[in-house]
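K.L.:
for reference, the sequence and a predicted model appear below.
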Amino acid sequence: MGQADLPTLSVVIVTYGRATFLERCLRSLHGEGADISQLVVVDASPEPSQELAENAYTGLLYLHAPELAGHMTRARNRALLHVEGDVIAYLDDDVVVHPGWARAVRLGFHEEAIDALVGRTLNGQTGEEDPTQPIGTLERDGRLTAGFAAAAPGRLTVAHGIGANMSFTREALRRLGGFRDDYPGTALREDTDIFLRIQRLGGVAMFDPAAVVDHLPAPHVRGRRFDTRYKLYGRRNHIVLLARHGGLASAQLRRWMQGQLADVMRVPGVRRKIERFGVTTLGLVWGVAAAFRQAGLRPLAPERSGVDASSIRASLQDPVH
C-alpha cells in the first residue's frame, strides 16, 4: 500500500523537566521514517531543551511553553494550533516506540471507520499481556478497565484509552474543540474524558495491538506515583469525569462511590483501614464539590466552548498537506 493512500500523521509529545526521557523517545521514532509527516514537541520546562530535541530528531517543531508547566492538557491543546496531519497521535515522553508503530497507526485509521485509536502500551509487568478483564471499558459501577498491554489477536472496539499512546482524527478533535484542560493535579482522567466525549458524539475508538510502545515511567517532577496526592486527585477527577458524562445524579456515579467505600473494608489491618477511609472520604467530598462546579445534575455537552476551543476549531478546520 502506497504512502499516498494512508492518512498523514502528526505526532505530539508533551514534556516537562525530563529531557533525557524526551531524547530517548525521540530517538526511538527515527526508524518510523516517512510514516511521520510532522513531529511536535511542547516543552513546559523552565529551561528549553531545543538543541537536544533537534539533535535527537531532525526537523521537528519545538515549542517552548514554560507558562504551561503543570498543565499537560493545555500543552496538548497548544499543539493542536500547529498540527498538520489527518491523524494526530500523542505519546508520553517516557515511551519508546516499537518498529512499525507509526505505520500501524496510519493503517488503523485507513482500514477502520474510527475516530480514535489506542495502541498497545507495555509496562514490563508479569502477565500484562493476558488481562483478566475486558480491554478499555467503562463498567456499570463506574470503574474503568485497562488491559492496554494485552496481546489481543486484532483490533477491537473500546470505550476509552491511555494517554501514553493515543491517536485521533483531525475532524474528531476539531468537533470537540480539543481536550478539557481542567483535570488538575496529576491530570488523571483527561485521556479517558476525550474518548468518552468522542463516543457521545457517535464516534468509534479501537484498541490496536499492532501500534506498540514500551512505557518506561519517568519519575514525577512533583511527588510519587500512587502517593496520597495521586490518590486524592484520582478520586476527585473520577467523580468529575462520571458527573460530566452521566450527571451527578447518575446511578453509575452512585455505584462507584459506594464501591470506593466498600473497598475500605477489604484493606487488611485497622490502621490501614483508617488511613484508606480518610483518603477515600476526603477524595469523594472533594470530587462531589468539584463536580457541582464543573458538571451538574445532567451530563455536559461533549463539545467544548469558549475562546480556546474556537481557536482550536479554526486551526483544525482544514488539513494541511
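P.N.:
Received it, and whenever you're ready, just let me know what you need.
K.L.:
every contact and neighbour count from this point should use C-alpha atoms.
P.N.:
Will do.
K.L.:
what about the strands in the stretch 101-250 of the chain?
P.N.:
116-122, 156-158, 165-169, 205-215 (DSSP state E, counting those that start in this stretch).
K.L.:
let's bring in a second model and compare:
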Amino acid sequence: MRFSLVLATKNRVTEVERFLRSLATQSHTDFEVIIVDQNRDDRLVELIEFYSQKFFILHLKQLESGLSRARNLGRSHIKGDLVAFPDDDCLYPPELLAQVVRFFRDSQTEGVIARALDIDEDKNAFLYCGDDNSGIVDLEKAFRIGITFLMFFHAHIVKEIAFDETIGPGSGTPWGCGEDMDYLFKCIRAGYKIYYNAKLIVRHPNPFKIYNFRQLVWREYSYGRGNGYLMGNNFPTSFVRAEILPNFPYVITYMFKGRFDYSVYVAAAIIGMSLGYWDSVKQPKSIQTMQKSTVGSIS
C-alpha cells in the first residue's frame, strides 16, 4: 500500500525538517509527500531539495492562507492508496506507516485514528485527547479525538470528502479550529467506519511546552470557539451544556491551587465555546445543513 502524506505548512522550517527526517527512518518506504507551502518566500526549497533525494516530494505553493484550503489543494494531487494529513510539527515513529498498513490489511474499516503522544515523553500530547480505549468511532467519540494529523484514510474517502474552508486556522473566520472534527463527522455521516487504535502513535509537541502565556490563552479561546461552533451544528443542547458547564469549577479550583495560568486557560476555553455555540445558533439552518453534507469529489 502506498501512502499520500499531505503536509500543509507555513512559517516553520525546523519542525518540517524534523518531520521529513522521521519519514526517512520509516520501515515502510512506499509513500509520497505532498507539501502545500503557504510561505511567501522560498525558505523550504533547500530542505525539500535535500529530502527529495530520499523519497518523492511534490512541492505546491499556495499563497492564500488557510489550513483547510491547503489540505484541499493537496488532496487533489494524491496518488496513493492511503492518505494522511500530518501537521508540520509532528513526527512519525519509525514503524508507524508499517503498523497502519498491517491494521488496514486486517480490518474492514475505511479509516483509523492514532493516539498523540508528546515529542519527548510517553504522555498524551494534549490534556483532552487520547485514551487506552480502542474501538469504533461515533460522533461523540469523534468530538473527543478528532485531530487531523492522527487520521489515516483509504484514498477514495479523501477524494470524495472535502475540508470545510470556512473552519480552522487561517480561514479568516472566528472558528480557529474544528476543521478536523468536522471532516471526521462528514466521514461518519457518509457511512464510513472509522476506528480509534490507541496502539498507533504519532508524536506531537505539548502546547504547554512551546507557547507562552498569551499564545496559550488565545489558543484555548480560538479552539474553544471552533469546538463550540461544531457542537452547536452537530449535537443537541444537552450535549453542549454537558461539555461547557462542568468546566466552570475548574476555574475556581485552579485559582485556589495557585495555578492562575490554568484558571485563565479554562476560562478562555469556556468563553470561546460559548461564543462558538452562539455563532452556530445565529447561523441560518440552511447553511448548517449544507455544511453537514458538503462533499468535494475529485474526478
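P.N.:
Done, it's in. Here the structure is a predicted model, which means the values were calculated and not measured.
K.L.:
one step back: so which of the strands of the stretch 101-250 of structure 1 is nearest residue 103 of structure 1?
P.N.:
Between residue 103 of structure 1 and those, the shortest gap by C-alpha to C-alpha is with strand 205-215, which sits at 8.0 Å.
K.L.:
how close does the closest one sit to structure 2?
P.N.:
Mean deviation of strand 205-215 of structure 1 from its aligned counterpart in structure 2 after superposition (mean C-alpha distance after the TM-score superposition for structure 1): 2.9 Å.
K.L.:
quick one on the thing from earlier: just send the strands of the stretch 101-250 of structure 1 back as JSON lines, with mean neighbour count and distance to residue 291 of structure 1 too.
P.N.:
Formatted as JSON lines, the strands of the stretch 101-250 of structure 1 follow (neighbours: other C-alpha atoms under 10 Å; distance: least, C-alpha to C-alpha, whole Å):
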{"stretch": "strand 116-122", "mean neighbour count": "28", "distance to residue 291 of structure 1": "26"}
{"stretch": "strand 156-158", "mean neighbour count": "18", "distance to residue 291 of structure 1": "25"}
{"stretch": "strand 165-169", "mean neighbour count": "24", "distance to residue 291 of structure 1": "26"}
{"stretch": "strand 205-215", "mean neighbour count": "24", "distance to residue 291 of structure 1": "26"}
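K.L.:
centroid residue for structure 1?
P.N.:
residue 163 (2.3 Å; C-alpha atoms, centre = their mean).
K.L.:
export the strands of the stretch 101-250 of structure 1 to TSV and tack on distance to residue 129 of structure 1?
P.N.:
What follows is the strands of the stretch 101-250 of structure 1, written out as TSV (distance: least, C-alpha to C-alpha, whole Å):
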stretch	distance to residue 129 of structure 1
strand 116-122	8
strand 156-158	15
strand 165-169	16
strand 205-215	10
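K.L.:
go through the ones you listed and name the closest to residue 67 of structure 1.
P.N.:
Evaluated with C-alpha to C-alpha, the strands of the stretch 101-250 of structure 1 place strand 165-169 nearest to residue 67 of structure 1, the distance being 24.6 Å.
K.L.:
gap between the equivalent of residue 204 of structure 2 over in structure 1 and residue 278 of structure 1?
P.N.:
In structure 1, residue 204 of structure 2 lines up with residue 215, judged by TM-score structural alignment. Remark: distance between residue 215 of structure 1 and residue 278 of structure 1 (C-alpha to C-alpha, to the nearest Å) = 32 Å.
K.L.:
same check, this time on residue 23 of structure 1
P.N.:
40 Å.
K.L.:
can you give me the end-to-end distance of stretch 9-16 of structure 2?
P.N.:
End to end - C-alpha to C-alpha - stretch 9-16 of structure 2 spans 8 Å.
K.L.:
matching residues in structure 1 for it?
P.N.:
Aligned by TM-score structural alignment, stretch 9-16 of structure 2 falls on residues 15-22 of structure 1.
K.L.:
who touches the matching stretch?
P.N.:
41-46, 49, 52-53, 69, 92-94, 218, 221 (C-alpha atoms under 8 Å, 6 or more residues apart in numbering).
K.L.:
likewise for stretch 150-163 of structure 2?
P.N.:
68-69, 71-72, 75-76, 78, 80-86, 100, 110-116, 179-180, 182-183, 186-187, 202, 294-299.
K.L.:
quick one: which of residue 23 and residue 278 of structure 1 has more around it?
P.N.:
Using other C-alpha atoms under 10 Å, the more surrounded residue of residue 23 of structure 1 and residue 278 is residue 23, with 19 against 13.
K.L.:
what sits against the alignment partner in structure 2 of residue 100 of structure 1?
P.N.:
Residue 100 of structure 1 maps onto residue 95 in structure 2, with residues paired by TM-score structural alignment. By C-alpha under 8 Å, 6+ apart, the residues touching residue 95 of structure 2 are 26-28.
K.L.:
same thing but at 7 Å, please
P.N.:
Neighbouring residues of residue 95 of structure 2 by C-alpha atoms under 7 Å, 6 or more residues apart in numbering: 26-27.
K.L.:
please apply the same query to residue 269 of structure 2.
P.N.:
By C-alpha under 7 Å, 6+ apart, the contact list for residue 269 of structure 2 reads 220-221, 224.
K.L.:
ok, the residue nearest to residue 31 of structure 2 when sequence neighbours are not counted to residue 18 of structure 2 distance?
P.N.:
Distances taken as C-alpha to C-alpha, 6 or more residues apart in numbering place residue 3 nearest to residue 31 of structure 2, at 4.4 Å, with adjacent residues excluded. According to C-alpha to C-alpha, residue 3 of structure 2 stands 19 Å off from residue 18 of structure 2.
K.L.:
ok, these two, which is more surrounded?
P.N.:
Neighbours of residue 3 of structure 2 and residue 18, each counted by other C-alpha under 10 Å, are more numerous for residue 3; the result is 24 against 15.
K.L.:
go ahead and confirm the more buried one touches residue 34.
P.N.:
No - counting by C-alpha atoms under 7 Å, residue 3 of structure 2 does not reach residue 34; the two are 10.4 Å apart.
K.L.:
stretch 236-244 of structure 1: how far from the chain's middle?
P.N.:
From the chain centre to the centre of stretch 236-244 of structure 1 is a distance of 15 Å (C-alpha atoms, centre = their mean, to the nearest Å).
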